[in-house]
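Student: Quick one, what's the 3D model for this:
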Amino acid sequence: MASINSRLQTVSSDLFIKYNSTERTYIESKITNLKANLIAWFGSSISEILVFGSYKRDTILPRKFDDYSDVDILVVFTNAEQERTPETYRTRLKKFADAKYPTSKVLKDHPSIVLEMNKIKFDLVPSRKSLSWFSNTYQIPNKSGYWMDTDPIGFNTAVTEVNTKYNSVVKPLIRLFKRWNAHNNYPFTTYDLERKIAEMNFSGDNHQKGFLYAIDQLSTSGLTLVGTQKVETLKTNGKWIKEYLERDNQEKAIEVTCRILGIMP
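Tutor: Here you go, the predicted model:
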């Protein structure tokens, strides 16, 4: 009989966009095309195009498991462009996307321009670098129409480090909880959820122990009433999984786990 640990391993693998898969190959081809078009359109006005976010962390979900999966692209404009406002950059990126991808859906969505193709969405995020004697800091638009500092690489590094530290269970667990989040109409923003999971202590845990531990540790702080209810339901289901495991009923434990994730047992 399959164990809940092996089932979670299988599901987390299914939630990974595998290298050389059709979906990964398609995304990579679109990234290459997008970069070429950006360079051709903006020329020397941009200094860097950086792919970041969950795609680079290998925590992005296939679109069939998360309709909102997207690839984040940081479009860094040159120093000569720094006098322009964040909204000016966003408007220019929207004009670019409308012109180069006329059959795709294009819209403004803070802080980015969303370019939605048939099989993938791209978030084009305008950026500039704040230069000082000590460092070069990336900046992106904030909600007030000004600039805020960001570190598009730092969190990727942090997730990789904790994943290595905790026996490679952190990235699979992030994907599992992102699937729960998508299945429950996103109580958390995907970035906040990833950060919460990455900050947990999974020392000595396998997929099963880590999954149940993360359910217990997941905080409802800052959530809406509906979001809080979703998490409380998750915690109740986690208790049922533990109860079935204590009764040595792996079948029922797997059934509840699959119900949590919205997949077939």
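
Student: Only C-alpha atoms from now on, for both contacts and neighbour counts.
Tutor: OK.

Student: ok, the nearest residue to residue 212 once chain neighbours are set aside - contacts?
Tutor: In space, and not counting its chain neighbours, residue 212 is closest to residue 238: 6.2 Å by Cα to Cα, 6 or more residues apart in numbering. By Cα atoms under 8 Å, 6 or more residues apart in numbering, the contact set of residue 238 is 212, 215, 216.

Student: give the contact list for the closest residue in space to residue 5 that isn't next to it in sequence.
Tutor: Setting aside the residues directly before and after it, residue 5 is nearest to residue 208 in space (Cα to Cα, 6+ apart), at 4.6 Å. Residues counted as contacts of residue 208 (Cα under 8 Å, 6+ apart) are 4, 5, 8.

Student: what's the burial count for the second one?
Tutor: When counting by other Cα atoms under 10 Å, one arrives at 17 neighbours for residue 5.

Student: Wait, it touches residue 211, no?
Tutor: No - Residue 5 is not in contact with residue 211 according to Cα atoms under 8 Å; the separation is 9.1 Å.

Student: and residue 163, what helix or strand is that in?
Tutor: Using DSSP states H and E, residue 163 sits in helix 154-165.

Student: Against which helices or strands is that helix packed?
Tutor: helix 54-57, helix 170-183 (3 or more Cα pairs under 8 Å, 6 or more residues apart in numbering; DSSP states H and E).

Student: related to what we said a few turns ago, nearest to residue 262 among the contacts of residue 208?
Tutor: Among the contacts of residue 208, residue 8 lies closest to residue 262 (Cα to Cα), at 12.8 Å.

Student: Quick check: closest non-adjacent residue to that closest one.
Tutor: Excluding the flanking residues, the one nearest residue 8 by Cα to Cα, 6+ apart is residue 207, at 6.3 Å.

Student: Here is a second sequence; please produce its structure as well for comparison:
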Amino acid sequence: MTSANQWLANLTSLYTPTSTQFDKARSHRAAIEARLDVFLGIHEMFEIGSLRHGTGVWLHSDADYLVSLKGIQPASPWTMLSKVKAQLQARFTNTPIVTRTPAIVCKFSDCDVEVVPAYAAHNGYNIANPRGGWMLTHPKDHNSYVTAVNTRHNGAVKRLARQVKLWKYERNVPVSSCYLEMRTAKHMDGETAYVALWDLYLTLRKMRDTSLAAMNDPTGLGSRFGACSSEANRLEAMSKLNTAVDRALKAKDYAKEGFEDLAISQLRLLFDR
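Tutor: Down below sits the predicted model:
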């Protein structure tokens, strides 16, 4: 009989991207980089987010790149976003190009690629804040932080982050993937050991208990991480999070009592399987 822990491990493995999943996205990088460098000027372009951190979810995660632009930072990030969007649309005339703050999304026929324009600042980067204005981010330091906590727990942090993101995607929860990843890493940073069902429950519960409040950058470097782009989205996310916490708790408790089938049924509900 399959245990709840085995079921969760199998699900996580199923949604772990292969090493070649993002090859198509990477194939578009050179054209994007060349266009922006010629017409706007760039300092560097590098991978960020799930692709870089190793927490991507098969069939759901996009390839994300940060582009550090040359020149003077404008007063409004919308100026920056509009310029980058216009250049990418001019280069890829038959490709839908949309704004999904803080990114410009190129919806290629074979994949989506998210380009996050930025200006270098304070050893990090200023990017557009979905709630307005600029926000300071340190993606390279964030990656180092997540990797360090993950290494300390023998790879468990990235598995747990993938599970929480899978819940977001499968249940259509309007919450930031970056926020989920950093909340997960922050939770595990304070733990001495990893217990799959217990830590899945605790990660969700801690976010519920904070009402999805913005969190301090755990590296102490950048702006606070916001969970949702609007209050309406936060309320919707909280409703789904309350349900998720209840199901994760039941799954944990049923498994502890030896009722593996009942635990798995709760996990199926949690992940809409």
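
Student: how close does the residue nearest to residue 212 of structure 1 get to residue 15 of structure 1?
Tutor: Look at residue 238 of structure 1 and residue 15 of structure 1: by Cα to Cα, to the nearest Å, they are 20 Å apart.

Student: Same question for residue 108 of structure 1.
Tutor: For residue 108 of structure 1, the distance to residue 15 of structure 1 - Cα to Cα - is 28 Å.

Student: So which of the two has more stuff around it?
Tutor: Between residue 108 of structure 1 and residue 15, residue 15 has the larger neighbour count (other Cα under 10 Å), namely 23 against 15.

Student: so who does that one touch?
Tutor: 61, 62, 65, 175, 176, 179.

Student: Pick the one among these closest to residue 88 of structure 1.
Tutor: Distance from residue 88 of structure 1 was checked for each of those by Cα to Cα. The minimum falls on residue 61, at 31.6 Å.

Student: so that closest one, which of the three states?
Tutor: Three-state assignment for residue 61 of structure 1 (DSSP: H, G, I helix; E, B strand; the rest coil): coil.

Student: Once you drop chain neighbours, what's closest to it?
Tutor: Using Cα to Cα, 6+ apart and skipping the chain neighbours, the partner closest in space to residue 61 of structure 1 is residue 15 (5.5 Å).

Student: I'd assumed residue 107 of structure 1 was in a strand, is it?
Tutor: Yes - secondary structure of residue 107 of structure 1 (three-state DSSP): part of a strand.

Student: That one matches what in structure 2?
Tutor: Matched to structure 2 by TM-score structural alignment, residue 107 of structure 1 sits across from residue 98.

Student: Most tightly packed of the helices and strands packed on helix 154-165 of structure 1?
Tutor: Neighbour counts (mean count of other Cα atoms under 10 Å) averaged over each of those peak at helix 170-183, with a mean of 24.

Student: what stretch of structure 2 does that helix fall on?
Tutor: Going by TM-score structural alignment: helix 170-183 of structure 1 matches residues 157-170.

Student: check contacts around whatever residue of structure 1 lines up with residue 108 of structure 2.
Tutor: Aligned counterpart of residue 108 of structure 2 in structure 1: residue 117 (TM-score structural alignment). With contacts defined as Cα under 8 Å, 6+ apart, residue 117 of structure 1 is in contact with 104, 105.

Student: Can you give me the distance of the residue nearest the centre of structure 2 to residue 87 of structure 2?
Tutor: Nearest to the geometric centre of structure 2 sits residue 177, at 2.8 Å (Cα atoms, centre = their mean). According to Cα to Cα, residue 177 of structure 2 and residue 87 of structure 2 sit 27 Å apart.

Student: what's the longest strand in structure 1?
Tutor: Longest strand of structure 1, by residue count under DSSP state E: strand 121-131.

Student: Mean distance between the helix or strand following that one and structure 2 after superposition?
Tutor: Per DSSP H and E, strand 121-131 of structure 1 leads on to strand 136-141 as the next helix or strand towards the C-terminus. Compared with structure 2 after fitting, strand 136-141 of structure 1 deviates on average by 2.6 Å (mean Cα distance after the TM-score superposition for structure 1).

Student: now strand 136-141 of structure 1 against strand 121-131, angle please.
Tutor: Counting by axes from the mean of the first three to the mean of the last three Cα atoms, to 10 degrees, strand 136-141 of structure 1 lies at 130 degrees to strand 121-131.

Student: Contacts for strand 136-141 of structure 1 next, please.
Tutor: 86-87, 110-111, 125-131, 147-152.

Student: let's go with 7 Å and repeat that
Tutor: Applying Cα atoms under 7 Å, 6 or more residues apart in numbering, the external contacts of strand 136-141 of structure 1 come out as 86, 111, 126-131, 147-151.

Student: Which residue of structure 2 is paired with residue 47 of structure 1 in the alignment?
Tutor: Match for residue 47 of structure 1 (TM-score structural alignment): residue 43.

Student: so that match, which of the three states?
Tutor: Residue 43 of structure 2 falls in the strand class when you classify it by three-state DSSP.

Student: can you pull the contacts of it?
Tutor: 68, 69, 70.

Student: ok, 6 Å please
Tutor: The contact partners of residue 43 of structure 2, by Cα atoms under 6 Å, 6 or more residues apart in numbering, come to 68, 69.

Student: And it, how far from residue 97 of structure 2?
Tutor: Residue 43 of structure 2 is 23 Å from residue 97 of structure 2, by Cα to Cα.

Student: Residue 49 of structure 2 too?
Tutor: 20 Å.

Student: same question, residue 195 of structure 2
Tutor: Going from residue 195 of structure 2 to residue 97 of structure 2 by Cα to Cα gives 42 Å.

Student: between those two, who's got more neighbours?
Tutor: Just comparing residue 195 of structure 2 and residue 97: by other Cα under 10 Å the higher neighbour count belongs to residue 97, 21 against 10.

Student: Please tell me I have it right and that one contacts residue 112.
Tutor: No - using Cα atoms under 6 Å, residue 97 of structure 2 is not in contact with residue 112; the gap is 9.8 Å.

Student: where do the contact lists of these two overlap?
Tutor: The contact sets of residue 97 of structure 2 and residue 112 overlap at residue 106 (Cα under 6 Å, 6+ apart).

Student: how close does residue 33 of structure 1 get to residue 113 of structure 1?
Tutor: Distance, residue 33 of structure 1 to residue 113 of structure 1, by Cα to Cα: 17 Å.

Student: Looking only at neighbour counts, state which of the two leads.
Tutor: residue 113 (24 against 11).

Student: and the particular helix or strand that has the more buried one in it, how far from the chain's centre?
Tutor: Using DSSP H and E, residue 113 of structure 1 sits within strand 112-116. Centroid separation between strand 112-116 of structure 1 and its chain, computed with Cα atoms, centre = their mean, to the nearest Å, is 15 Å.
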